[in-house]
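Asks: what follows is a predicted structure for the sequence shown.
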Amino acid sequence: MTFRTEYPRPQFVRQKWLNLNGVWDFAFDDEKKGTEEKWFKEHSTAFNQQINVPFAYQTKLSGIEDSTFHDFVWYRRQFEVPASWQGQRVVLHFGAVDYRAWVYVNEQLVGFHEGGHVSFQFDITDYLQGGKETLVVRVEDPSTDETIPRGKQFWVEKSDAIWYTRTTGIWQTVWIEPVSPIHLKKLKFTPNVDEGEVIVECEVDGNYAEAKVEMEILFKGERIAKELFELQEPYHRHSINLFNRKIFRTSFHNDGWAWTPENPNLFDVKVSLLQGDSVMDELQSYFGMRKVHTENGMVYLNNRPYYQKLVLDQGYWPEGLLTAPTDEDLKMDIELAKEMGFNGCRKHQKVEDPRFLYWADQLGFLVWGECAASPSYSEDAVALLTKEWIEIVERDYSHPSIVAWVPINESWGVPHIRSNRQQQHHSLAMYHLIHSLDPTRLVISNDGWELTKTDICAVHNYNHGNHDEVAKYEKFKEDLATKEGILHSQPARRGIYANGFAHEGEPILLTEFGGIGFKVDDANGWGYTSVANVEDYLADYRRIMEAIYSSKILFGYCYTQLTDVEQEINGILTYDRKPKCDLKEIKCINEMWHADTI
């Protein structure tokens, strides 16, 4: 059985492609001898297991389910290029491989990639020989290396506290597709809501002489623009004004075409690369007209104050870990969150599958994008995280659902940032780097505490106490009530800003809190506080949210968390997505605050 059969790149869709998910040969290389013994040779006898790609060997769905350390692993499978692709270039794509990958085709090394969270590809045309082709992937995932961005993947074999089982190797779809010798390489959309225009950037690979790009934009099935522009160089930037289109002149102010969680309007795009009378490449994409900025201590969405009701989402599944078993599972998480009255999520310590972002775009769901952190600080860790973020922003830039980037969380990887100037400079460098790559979104410099320069003052506070800890709850409520209370609080015995930095008027949001532990069925684990039954769970949720909504300064929140994860039982849903209570009750509580109170 082949899992994850949907096309994996939703904003760069080609019709012809071949999914390489499914059963592959597999081997552990604990003695690190595979390269020397040439396991990349077609008839190597080293492969003594099979694995179901795209699931890591630690998962049940992989067919192996081994959580012990194996830092080097090998994959092998054969494939055939369809005869109809003859004369085209063949590109091999990987959705994500954690952490380093060496890729061989027909015993030849075609490329190397470092970074466990985003996609990469190689043109393998010159390595193909016709008929059965052999693909081999060698992976290194250092289990205990604290310089690599690993997020919640624990560097000890057994999961504990907030740390979970590791993901090694291929964990997103692998596929091949044909392209012409000249083809579209990149496509990027930047909405300009104030001017009613979308800026399109495209890049082609190959001989672009006499090449043109034709772009057709549709809205709800109706064509609103069709433009043709010549390529003077491989990269082209083009602005398309939408205000000039008659149907949009009067509809902007009622979300007639802007993207919001309540009205997730999207523009479908067909892009054709032409050379002479020939269509050299063709793809489908989409974009949303969405603007986010801060002003007067509030976050604005499309120039209106917008209160964010987020839920912390770790993006783990019991049988697939970081890999959702199906595309429907990604969609369902968003639908369940919206059913509870949340309008977005903070994807915590994970760069999520692009299919999740597709559903967030389609269904209307805000996303704070976050990368896995390195546990320790070093110059190597700085370089690795920086490289990862450049690739993240490039991959996900055009998704309207993403409204913020979170490069650092709770001083992970920068443990001395409070007073260490070097680590403060790293935080500042990440803040400015991301803004230099993406001027359209907010950047939170160190979500939780010890912030440096930041667009949002993002605070974590779990000190609400159990229902009978009245004094603790009152202190929690008092700390959140006013600007002065929040900025002088030290919820984790850490200041809200690092030394030398202070609040500059940016919006204040409570971006981690709650975490009520509630054991359901046979689950065992922990939460920040605990309750014994459904009635107490709902009462405690209401008690905590009343403190949030009574604040005179908070302009949004992120509740911990959507689901249980391994030993954490502080989700509103169980690990397998069963509600712990009537979700209508959660929604009712979440809707105690209304936008018309601004």
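Replies: The structure has been received and is ready for your questions. Numbering: from 1, shown residues only.
Asks: for the rest of this, base every contact and every neighbour count on C-alpha atoms.
Replies: Fine.
Asks: endpoint to endpoint, stretch 333-346 covers what distance?
Replies: Start-to-end span of stretch 333-346 (Cα to Cα, to the nearest Å) is 13 Å.
Asks: whoops, stretch 302-320 was the one
Replies: 37 Å.
Asks: try this one next to it:
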Amino acid sequence: MVPAMTVIDAEGAVHPRPQLTRGRHALLDGACGFAFDADDAGIRERWMDDAERFDRTIRLPFSPESAASGIADTGFHPIVWYRIEVTREQLVAAGWPTQGERLFVNFGAVDRIADVWFDGQRVCHHEGGHTAFAFDVTDVIDPDAAIHVLVVRAQDDPFDLEAARGKQDWQESPHSIWYHRSTGIVRSVWLEAVPALHAVAVHWSARPQQHTVGLDLELSRRAAPGTTVSATVSLGGVVLGGAIAEATGDHVLLELSLPALRNGQALEDFVWSPETPVLIDAEIVVEEGGHGDASGSPATGVDRIGSYFGIRSVAVDGRRLLLNDRPFTVRAVLEQGYWPDSHFTAPSEQALREEVELIKRLGFNSVRIHQKIEDPRFLYWCDRLGLCVWSEAPAAYEYTPRAVERFTAEWTRSVRAAASHPSVMVWVPVNESWGLQQISHDPRQRAFSRALADLTRALDDSRPVVSNDGWEHTDSDLATVHDYESSADVLRERYRDHDAVDTLLSGIGPAGRRMGTGLVGKPAILSEFGGIRYDVTGADGTWGYSTVTTATEFDHCLRAVFDAVTGASGLDGFCYTQLTDTEQETNGLCDPARTPKIPEAHIRAMVLGHPLPA
């Protein structure tokens, strides 16, 4: 049995793809050659074959705009190049060469368009700056070479408003609520050897009411006759269930019965929640049969992978949001996922765990990832430590048919990639009409918003969808409101009961925008509020929705708005803006170094609606 804990290696590093792990992989993060291509001359002059063109060194996986990369150049650089040397030792660490196996290069994300060469041969073109991709280099590698060369050309036009960019600024310097850009490689790069027939994606769907879990396993190609897929799941070394089936195509559906769940008195021992984040271990084995496929590719044996999932359900019942069939009050904080020295890439894997631990210590049970598709390793720590996630797409800023095409493709990949994480509780494809600024007047934009909500449900029907968070809803399962009112008395009156909330949802919202349709009678979440500016550095040009100047005043104002919101019977939850100060936004509960501005115990008491500690 391969337990879920094997996603962490002997050095404590989390696998970059934690729900589909194999015995070995080799990270290529670290120092490599780097070059700016201001004149877009690299392809014409064949930089992929010229090591001297790479006149700088960058540290992966950090963007060149960040100090952590060693470059720290925040100017406009739409095209950048990387030259990564791969050693024999790294190939061996990845499990290659092994007879009959294939060598793959994996990228966690490259912002935004990547063209890749391996040993001088072009092997990949990928578009989409927020999703992972992989490609096979087996047929172009020279097995006798001491050093192999991986070259990446990344293109990210800072003025392209049709591409999903989230909080990345289109101006040279950050302004208002936007931050420095992150160009090129922004997540880990790694090597992995796999059988010719292997799993490329794992999708779990737990159904606790039916005492089952479904497995949808995507394969690299159509399986040969006689190929079998088996799955065994366990908790604490005790087998809970298993299934085996013959693979007749390029994906396999398995239904695993979990008899232990039939004992209703013991069910709580198996379900995932923030209080009890139980993870079920899984081992999946793909065993190829016959003599290969119709193209003549040989049968290569066994692909053995480790995975995990959580057993839990999310539903909406009238005005209540339910987790595991019980009312769940959302206590969330807005998270930008941005660090001063490393920007949209965490400075270390440990920082991802510490971020989750900090959020939980402050009393929150949920986090709203804002305008960003987060690293799967962050989701792993949310899964393992127990933190619910609202997954929100990074927006484009212009509505065009090409923007629709790009966004739909990347959101589809993002939902598929994250849907098996038990911590992910709510999908948010659009925020505050970003990229759909004329949604109230343009029927095409309204149609796209509705289509995105239904597309999300078609990909995953196990979670609520918010069609447009904050206002101008078109087809949402939750009624979410953004309200930065600083007066606690106004907040208390505005959300005092269901009648008051229904009145608000039926008309113009606090931001002066129409609230949208179909919201009355649904769970109401104040999904952005607060935003109190308290700049502990005293710097000029910082920003927030309201301002205080001392820690005492911050403590007092924070307590007032939290008291108003946690005591409002018309709400089913809230999300405070925001966790940390970020660039010129100084409205965080913590400073950029993640140090709380007032005692943790005070913030926790406010979030939980408890009296302040003595």
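Replies: Nice, I can see it. Keep in mind the model is a prediction, meaning the values are calculated, not measured.
Asks: what sits against the counterpart of Arg56 of structure 2 in structure 1?
Replies: Structural alignment (TM-score structural alignment) places Arg56 of structure 2 against Gln49 in structure 1. Residues near Gln49 of structure 1 by Cα atoms under 8 Å, 6 or more residues apart in numbering: Asp25, Phe26, Ala27.
Asks: and the residue nearest to Gln49 of structure 1 when sequence neighbours are not counted, what does it touch?
Replies: Leaving aside its chain neighbours, Gln49 of structure 1 sits nearest to Phe26 (5.0 Å; criterion: Cα to Cα, 6 or more residues apart in numbering). When contacts are counted by Cα under 8 Å, 6+ apart, Phe26 of structure 1 touches Phe47, Asn48, Gln49, Gln50, Ile51, Val73, Trp74, Tyr75, Arg76.
Asks: same deal with Ile311 of structure 2?
Replies: Contacts of Ile311 of structure 2 (Cα under 8 Å, 6+ apart): Ala206, Arg207, Pro208, Phe270, Val271, Trp272, Val278, Leu279, Ile280, Pro422.
Asks: give the helix, strand or coil label for the first one.
Replies: Here Ala206 of structure 2 takes the strand state, with states given by DSSP: H, G, I helix; E, B strand; the rest coil.
Asks: count of neighbours near the counterpart of it in structure 1?
Replies: Aligning on TM-score structural alignment places Ala206 of structure 2 opposite Pro191 in structure 1. Neighbour count for Pro191 of structure 1, taken as other Cα atoms under 10 Å: 22.
Asks: does Pro191 of structure 1 touch Ser239 like I think?
Replies: No: counting by Cα atoms under 8 Å, Pro191 of structure 1 does not reach Ser239; the two are 9.7 Å apart.
Asks: joint contacts of those two?
Replies: Listed as contacting both Pro191 of structure 1 and Ser239 by Cα under 8 Å, 6+ apart are Glu197, Val198, Ile199.
Asks: does Tyr104 of structure 1 touch Val136 like I think?
Replies: Yes: using Cα under 8 Å, Tyr104 of structure 1 is in contact with Val136, at 5.0 Å.
Asks: the two - which one has more neighbours?
Replies: More neighbours surround Val136 than the other of Tyr104 of structure 1 and Val136, with 25 against 21 (other Cα under 10 Å).
Asks: which residues does the alignment partner in structure 2 of that one contact?
Replies: The equivalent of Val136 of structure 1 in structure 2 is Val151 (alignment by TM-score structural alignment). By Cα under 8 Å, 6+ apart, the contact list for Val151 of structure 2 reads Met48, Trp81, Tyr82, Arg83, Ile84, Val116, Trp117, Phe118.
Asks: can you rerun that using 7 Å?
Replies: For Val151 of structure 2, the contacting residues are Met48, Tyr82, Arg83, Ile84, Val116, Trp117, Phe118, by Cα atoms under 7 Å, 6 or more residues apart in numbering.
Asks: circling back to that earlier point, what do Tyr104 and Val136 of structure 1 both touch?
Replies: Phe40.
Asks: quick revisit: how many neighbours does the closest residue to the match of Ala206 of structure 2 other than its chain neighbours have?
Replies: Spatially, and ignoring its direct neighbours in sequence, Pro191 of structure 1 is nearest to Val198 (4.4 Å; Cα to Cα, 6+ apart). The number of residues packed near Val198 of structure 1 is 20, by other Cα under 10 Å.
Asks: quick check: the gap between Val198 of structure 1 and Arg237 of structure 1.
Replies: Distance, Val198 of structure 1 to Arg237 of structure 1, using Cα to Cα: 11 Å.
Asks: then Asp582 of structure 1?
Replies: Taken as Cα to Cα, the span from Asp582 of structure 1 to Arg237 of structure 1 is 50 Å.
Asks: any chance of the shared contacts of Pro191 and Ser239 of structure 1 in CSV, with distance to Leu301 of structure 1 too?
Replies: Listed next are these as CSV, based on distance: Cα to Cα, whole Å:
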residue, distance to Leu301 of structure 1
Glu197, 17
Val198, 17
Ile199, 19
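Asks: which ones among those residues map onto strands?
Replies: Glu197, Val198, Ile199 (DSSP state E).
Asks: need the counterpart of Asp454 of structure 2 in structure 1.
Replies: Residue pairing (TM-score structural alignment): Asp454 of structure 2 is matched to His432 of structure 1.
Asks: with structure 2 overlaid, how far apart is the helix or strand harbouring its match on average?
Replies: In the assignment (DSSP states H and E), His432 of structure 1 maps to helix 421-437. Average distance, helix 421-437 of structure 1 versus aligned residues of structure 2 after superposition (mean Cα distance after the TM-score superposition for structure 1): 0.6 Å.
Asks: and the next element down the chain from that helix?
Replies: Criterion used, DSSP H and E; the element after helix 421-437 of structure 1 is strand 442-443.
Asks: tell me the contacts of Leu333 of structure 2?
Replies: Leu isn't right for residue 333 of structure 2; it's Val. By Cα under 7 Å, 6+ apart, the neighbours of Val333 of structure 2 are Phe364, Ser366, Val367, Arg368, Cys575, Tyr576, Thr577, Gln578, Leu579.
Asks: still on that earlier bit, mean shift between the helix or strand harbouring the residue nearest to Gln49 of structure 1 and structure 2?
Replies: According to DSSP H and E, Phe26 of structure 1 maps onto strand 22-28. Mean deviation of strand 22-28 of structure 1 relative to structure 2 after superposition (mean Cα distance after the TM-score superposition for structure 1): 0.6 Å.
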